[in-house]
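Colleague: Build me a model from this:
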Amino acid sequence: MSPKVPLFLGVLLLGPHVCSWNFENVSKTMDYFSICVEFAVFHFNQHQPDEYAYKLLWVGRSQRKKFTWIYLMDLKLGRTICKKHDEDIDNCPLQEGPEKKTAKCTFIVDVRPWYTQFNLLNSTCEQK
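Modeller: So this is what the prediction gives:
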């Protein structure tokens, strides 16, 4: 029996377990997750036709795909009184009354930390 056969059989048996693509919960304060949240909010604001900026209200689901740098997040965003290109959106008050709007979004972001590169793989949002 060739020495490669046991290795091949081991890969066949362990491969599906080791290469599982399931997401697992991660801390919302984890460095790369937090940066991915900022990227997702920035991307949302840049591609939103609304002239007003949205800011993060809360983070729901915070997960990472096993053995990757792909993050899945559920975010609730609130419409502020600031414009998209204003500087300090995080400290900007939310709009009230009939102008008040929120968005519940799910984002999947792939990060390449060694290049400081972020790619939005998917996003879905529901505005209210």
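Colleague: Only C-alpha atoms from now on, for both contacts and neighbour counts.
Modeller: OK.
Colleague: buried set for stretch 55-69?
Modeller: K55, L56, L57, V59, S62, Q63, R64, K65, K66 (16 or more other C-alpha atoms under 10 Å).
Colleague: Same question for stretch 76-85.
Modeller: K76, L77, G78, R79, T80, I81, C82, K83, K84.
Colleague: So the first one sits against T102, correct?
Modeller: Read that as K76. Yes: between K76 and T102 there is a contact under C-alpha atoms under 8 Å: 7.0 Å.
Colleague: And this one, please, so the two structures can be compared:
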Amino acid sequence: VEEAKKFVKDTGCDALAVAIGTAHGDYPKGYVPVLNFERLAELKKALDMPLVLHGGSGSGEENIRKAVAGGINKINVCTDAFHAAKNAMLKKLECKPNADYLELCMTAEAAVKQFVKEYIRVIGSNNQYFYGESVSTGNE
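Modeller: Reported below is the predicted structural model:
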């Protein structure tokens, strides 16, 4: 925690990716990391800034929900999004071996959009913003 405070002071960064047990990329099959939520609480208390969870892919919904509840403001899950795109493209090719590049790209895009929608629900951010509309909080 002291090292994080010094780093923030020395660099003036706007957000900090914290080390609480995750890593970028794929974990071994069946492995779910054990996150250090005590350290997260200490960091959140000590730092007045957004905290980032690097390597959120494969961390499991329970860990992600708990991390958000504990103060994580941004989560990197690109590996999971890439898997969703790849799996959708492979499925498309199984069903339609002659699918062209554009079809595969559109399939991948749709799969990533669906992944993002589901992820937004996992982290509890669904129904928080509606594009083009102002949502009243009742506190105006």
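Colleague: So after superposing, what's the score?
Modeller: Put the two chains on top of each other and the TM-score (TM-score structural alignment, normalised by the length of the first structure) is 0.29; 69 aligned residues with a C-alpha RMSD of 5.2 Å.
Colleague: re the thing from before, widest-spaced pair of the buried residues of stretch 76-85 of the first structure?
Modeller: K76 and K83 (18.4 Å; C-alpha to C-alpha).
Colleague: What ranges does the first structure have for its strands?
Modeller: 23-25, 52-65, 70-83, 102-112, 117-127 (DSSP state E).
Colleague: helices or strands next to the helix ranked longest in the second structure in the packing?
Modeller: In the second structure, assigned by DSSP state H, the helix with the most residues is helix 101-122. On a contact count with 3 or more C-alpha pairs under 8 Å, 6 or more residues apart in numbering; DSSP states H and E, helix 101-122 of the second structure meets helix 61-69, helix 78-95.
Colleague: Kindly list the longest helix within the first structure.
Modeller: From DSSP H, the single longest helix across the first structure is helix 31-47.
Colleague: ok, N122 of the first structure - contacts?
Modeller: T106, F107, I108, V109 (C-alpha atoms under 8 Å, 6 or more residues apart in numbering).
Colleague: about what we covered before: reformat the strands of the first structure into CSV and put distance to N45 of the first structure next to each item.
Modeller: Listed next are these as CSV, based on distance: least, C-alpha to C-alpha, whole Å:
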stretch, distance to N45 of the first structure
strand 23-25, 26
strand 52-65, 6
strand 70-83, 10
strand 102-112, 11
strand 117-127, 12
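Colleague: Figure out which of the ones you listed is closest to F8 of the first structure.
Modeller: So among the strands of the first structure, strand 52-65 is nearest, using C-alpha to C-alpha, at 25.7 Å.
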